[in-house]
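>>> Prediction below, plus the sequence it came from.
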Amino acid sequence: MTITIDESSRSPTRLEGKPGAIVVCWILGLGSLISWTSMLIIGDYYYQLFPKYHPSRVLTLVYQPFAIGTIAILAYKGEKLNTRKRNLVGYVLFFLGTFALLLLDLGTSGKGGLGNYIGICVIVASFGVADANVQGGVIGDLSFMCPEFIQSYLAGVAASGTLISGLRLVTKAAFEHFNNGLRKGVILFVAVSTFFEFLCIILYAFIFPKLPIVKYYRAKAASEGSKTVTADLAAAGITTPSESVDDAKQVEKLSKKKLFIENIDYALDIYLTYVVTLSIFPGFLYENTGTHNLGSWYPTVLVAVCNLWDFISRYIPLIKKVELKSRKGLMIVTLSRFLLIPCFYFTAKYGDQGWMILLVSFLGLTNGYLTVCVLTAAPKGYKGPEANALGNILVLCLLSGIFFGVVLDWLWLIGNSGF
């Protein structure tokens, strides 16, 4: 590459567009998960349509293999991928999937049945592929930029759950006494999800690559040998000369292996964090918490509370005094979360709804906090290509943790007569 950067005149602190980039990253994070979050939040609707099919558990189990398989391939081939195309494909898949979900419900008039259930499973599988494209692509891209961008993106990811949970509570209350009110509420916020996915396509394609600070970081990464940013730089009007590198494939393989070994504790942190969270959320909250004073509202409230605290906690690391940077400290906190599993078991069996809401709050709080601390700390000190590769590796670990957590979630059904 022959790109040169005048560090004295083009320091990131002197470039315009950082506040705008932070806002765009937040919205891109929202779009990265809002479609899938919508599927989780409308679990009560799907339990009404498909009461014998364990929808919250089955749909999550369908989603994860496609997400993990796709991110594994993309992480391996990452150095050759067009990041711009990858992310746009992901957001377009999300948009088409949510729109198809809306059309499926309207076309079948909200009826159950195995055929409709299979159709929903196909859409969920497409969400898994889209998730792997977007989360790995965007986090890899932001990993060589300033940490505030990753934090904002991750906050947007959590905001999808908070937004949809809040909207779900509002629509449940507003349509509760209407004929077929549950379905009307579901249609409303699936439509909202579709709109946000379309917005993400526009922002990523036309706005984000042209922000000065984004162009600076991408040009810097290109000067360090990154090939994934070429299309994004071209979209911003910056041309990069092509270059061939001998044995590039072998160098990338060694680099990824070394990156993983150097950051294996971070990889375990993010993996185990999501193993614990997904072994409880959402299946246990829908099927194993019993009946309390809140009645049909109980699981919806639990999911909303977990999402709310997950969202709030992703801003806590911005307070530098409470940001956990110690690698040893991160591992200790991560491992201590396994104590939540027996706590949830005994609370569901003997406790009241107040204690359960407290536990769910702590689950969401620690999940969001650890996610931001790990994903902002790990890429520091690496050049553009290595930071991008490490971001994809950590997303692979995150999705693997989600998958294993989902599998463990089925263990709660042992001894349950409904299994």
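Ah, there it is.

>>> all contacts plus neighbour counts: C-alpha atoms, from now on.
OK.

>>> So which residues of the stretch 151-300 of the chain form helices?
With DSSP state H, counting those that start in this stretch as the definition, the stretch 151-300 of the chain shows helices at residue ranges 181-202, 212-223, 230-235, 248-262, 264-278, 283-287, 297-313.

>>> List of residues touching the shortest one?
Think helix 283-287. The contact list for helix 283-287, computed with C-alpha atoms under 8 Å, 6 or more residues apart in numbering, reads G43, S56, R57, P299, L302, V303, D409, W412.

>>> can you redo these as JSON lines with neighbour count and distance to F260?
As requested, the contacts of helix 283-287 are exported to JSON lines (neighbours: other C-alpha atoms under 10 Å; distance: C-alpha to C-alpha, whole Å):
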{"residue": "G43", "neighbour count": "22", "distance to F260": "36"}
{"residue": "S56", "neighbour count": "24", "distance to F260": "33"}
{"residue": "R57", "neighbour count": "21", "distance to F260": "31"}
{"residue": "P299", "neighbour count": "25", "distance to F260": "38"}
{"residue": "L302", "neighbour count": "24", "distance to F260": "36"}
{"residue": "V303", "neighbour count": "23", "distance to F260": "33"}
{"residue": "D409", "neighbour count": "22", "distance to F260": "28"}
{"residue": "W412", "neighbour count": "16", "distance to F260": "33"}
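
>>> Check what contacts stretch 38-51 and list those residues.
Defining contact as C-alpha under 8 Å, 6+ apart, one finds that stretch 38-51 is touched by 54-56, 110-113, 117, 161, 164-165, 168, 182-183, 186, 189-190, 193, 282, 286, 300, 303.

>>> let's bring in a second model and compare:
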Amino acid sequence: MEAKEEATVSLLHHTTPTNNGDDVITNHDSFNLAYIIYLILGTGMLLPWNAFITAVDYFNYLYPDRSIDRIFAVVYQSVSLLCLLLIVFCFRKFHAYVRINIGLGLFLIALLVVPLMDWFYIRGQSGLYDGFYVTIGVVGLSGVANALVQGSIIGSAAELPERYMQAVVSGTSASGVLVSLMRIFTKAVYPQGSNDGLRNSAILYFIVAILFMVICFILFNVVSRLPVIKHHNSKLRNEPELIQEELPLSASIWETIQKIRWYGFGITLVYIVALSIFPGSVTEDVHSTALGDWYAILLITCYNVFDLIGKSLTAVYLLKNANIALGASFTRLLFYPLYLGCLHGPQFFRTEIPVISLTSLLGFTTGYFASVLMILTPKMVQLQHSETAGILVVVFLILGLAIGSIFSWFWVI
């Protein structure tokens, strides 16, 4: 484990106060506007992924003999991981502002394809598998966009005071809650006894998601012009640490990996456990006669709400000892035997209340301990490596998601 002294020094670098009157003014986040925008951007960068997996009822109707969420997860996370590694080792000097704008544009294209394809080709018909392959393609395109947007936003937030990283991380959970509420609302608007009702609700759902991504595009191009963000970026450019001679890119990356590797592994493990169970096993392997196809949506909503509660809790109480969070990431392996009990155990454990309770606990622990590790890890390196550490945090995160999405198939076996 790396020394706490480096984390303390780095935290001081990020939050050093100033006595200059102008600095006090520019350092003030008026109306918490920058914080709110980073929260919305955190929501937006995972909204397309959540939009695809939460429309499981619609895609299961169109393609009834495909394991939708498991296939989506493998494609999305694998593509994201590959593209993120290319960014880290080959294109990191490509300006983050450009990467994020390109990524947001790709998100919009991916989301647009689904309603357009339904209007002009599928027209609510089940079993048109050309549409399935196109959907898989746009899920992969969203994976590319995610690597561009998520890596860059978290990397830039790592250079700012920790409240902005907390905003981004909380936003990623708010994304799941928002999408779940969107799906519940759009599903409730139309009668679900007919295929037309399911189709129309799904189209409305994707239109709302598209409008939200347009808002994110506008807000991202506003936030860099706010005085508080200009102030912090100016301080970074003038830090003596950043003026010194830099290491070669590859040496800088490997040096940073050495310092954060254990905490990065903790992030990976948190998401291996989470994604090997959710959404695949939660949405496809447990069933409710009483709730029907609402059951999967209810479970996704419970997970997302408690994931948001866990990540938001770090704004009130942030566990400063990352070693405890690392230990908790290993303890969460106990979810595997508990979920086996829900699938193959006594009848009581297979009923709605135990499954909903366990899914909520999975969401809460994922949210809190992942948030703690993601906030503290970039502060454990020197200031000039904080952006690299932030991007590497996303690499560890997506590595966990990719491995977890593959492990989710073992429930089927």
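Structure received. None of these values were measured; they are calculated from a predicted model.

>>> Overlay the chains and give the TM-score.
Here the TM-score for the pair of chains, by TM-score structural alignment, normalised by the length of the second structure, is 0.89; 389 aligned residues with a C-alpha RMSD of 2.2 Å.

>>> Turn the contacts of helix 283-287 of the first structure into CSV, columns for distance to Q250 of the first structure.
As requested, those are exported to CSV (distance: C-alpha to C-alpha, whole Å):
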residue, distance to Q250 of the first structure
G43, 46
S56, 42
R57, 40
P299, 50
L302, 48
V303, 45
D409, 39
W412, 44
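
>>> quick revisit: quick one: the helices of the stretch 151-300 of the first structure as CSV, columns for distance to L103 of the first structure too.
What follows is the helices of the stretch 151-300 of the first structure, written out as CSV (distance: least, C-alpha to C-alpha, whole Å):
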stretch, distance to L103 of the first structure
helix 181-202, 10
helix 212-223, 37
helix 230-235, 33
helix 248-262, 42
helix 264-278, 29
helix 283-287, 26
helix 297-313, 24
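
>>> Which stretches in the first structure count as strands?
With DSSP state E, there are no strands along the first structure.

>>> about what we covered before: just the buried ones among the contacts of stretch 38-51 of the first structure, please.
Among the contacts of stretch 38-51 of the first structure, the ones that count as buried by 16 or more other C-alpha atoms under 10 Å are 54-56, 110, 112, 117, 161, 164-165, 168, 182-183, 186, 189-190, 193, 282, 286, 300, 303.

>>> count of neighbours near the equivalent of P48 of the second structure over in the first structure?
Aligned counterpart of P48 of the second structure in the first structure: S35 (TM-score structural alignment). Neighbour count for S35 of the first structure, taken as other C-alpha atoms under 10 Å: 29.

>>> can you pull the contacts of the closest residue to S35 of the first structure other than its chain neighbours?
Nearest residue to S35 of the first structure, sequence neighbours excluded (C-alpha to C-alpha, 6 or more residues apart in numbering): S193, at 5.8 Å. S193 of the first structure sits next to G31, I34, S35, S38, T98 when contact means C-alpha under 8 Å, 6+ apart.

>>> residue in the second structure matching S193 of the first structure?
Applying TM-score structural alignment, one finds that S193 of the first structure aligns to A209 in the second structure.

>>> what's the spacing between Y217 of the first structure and R10 of the first structure?
10 Å (C-alpha to C-alpha, to the nearest Å).

>>> which one of the two has more residues nearby?
Using other C-alpha under 10 Å, the more surrounded residue of Y217 of the first structure and R10 is Y217, with 21 against 13.

>>> The more buried one matches what in the second structure?
Using TM-score structural alignment, Y217 of the first structure lines up with H232 in the second structure.

>>> Its match reaches L160, doesn't it?
Yes. H232 of the second structure lies in contact with L160 (C-alpha atoms under 8 Å); the separation is 6.6 Å.

>>> For the aligned partner of K256 of the first structure in the second structure, the count of nearby residues, please.
Aligned by TM-score structural alignment, K256 of the first structure pairs with I253 of the second structure. Using other C-alpha under 10 Å, I253 of the second structure has 17 other residues around it.

>>> just A234 of the first structure next, same as before
Neighbourhood size, A234 of the first structure [other C-alpha under 10 Å]: 13.

>>> Just give me the neighbour total for the counterpart of Y129 of the second structure in the first structure.
Alignment note: Y129 of the second structure maps to L114 in the first structure; criterion TM-score structural alignment. The number of residues packed around L114 of the first structure, counting by other C-alpha under 10 Å, is 10.

>>> quick one: L114 of the first structure and F50 of the first structure, what's the gap?
According to C-alpha to C-alpha, L114 of the first structure and F50 of the first structure sit 8 Å apart.

>>> what does N82 of the first structure give?
Separation of N82 of the first structure from F50 of the first structure (C-alpha to C-alpha): 40 Å.

>>> re the thing from before, can you tell which of the helices of the stretch 151-300 of the first structure is closest to L15 of the first structure?
Closest of the helices of the stretch 151-300 of the first structure to L15 of the first structure is helix 212-223, at 5.5 Å (criterion: C-alpha to C-alpha).

>>> how much does the closest one stray from the second structure?
When the second structure is overlaid, helix 212-223 of the first structure sits 1.6 Å from its aligned residues on average, using mean C-alpha distance after the TM-score superposition for the first structure.
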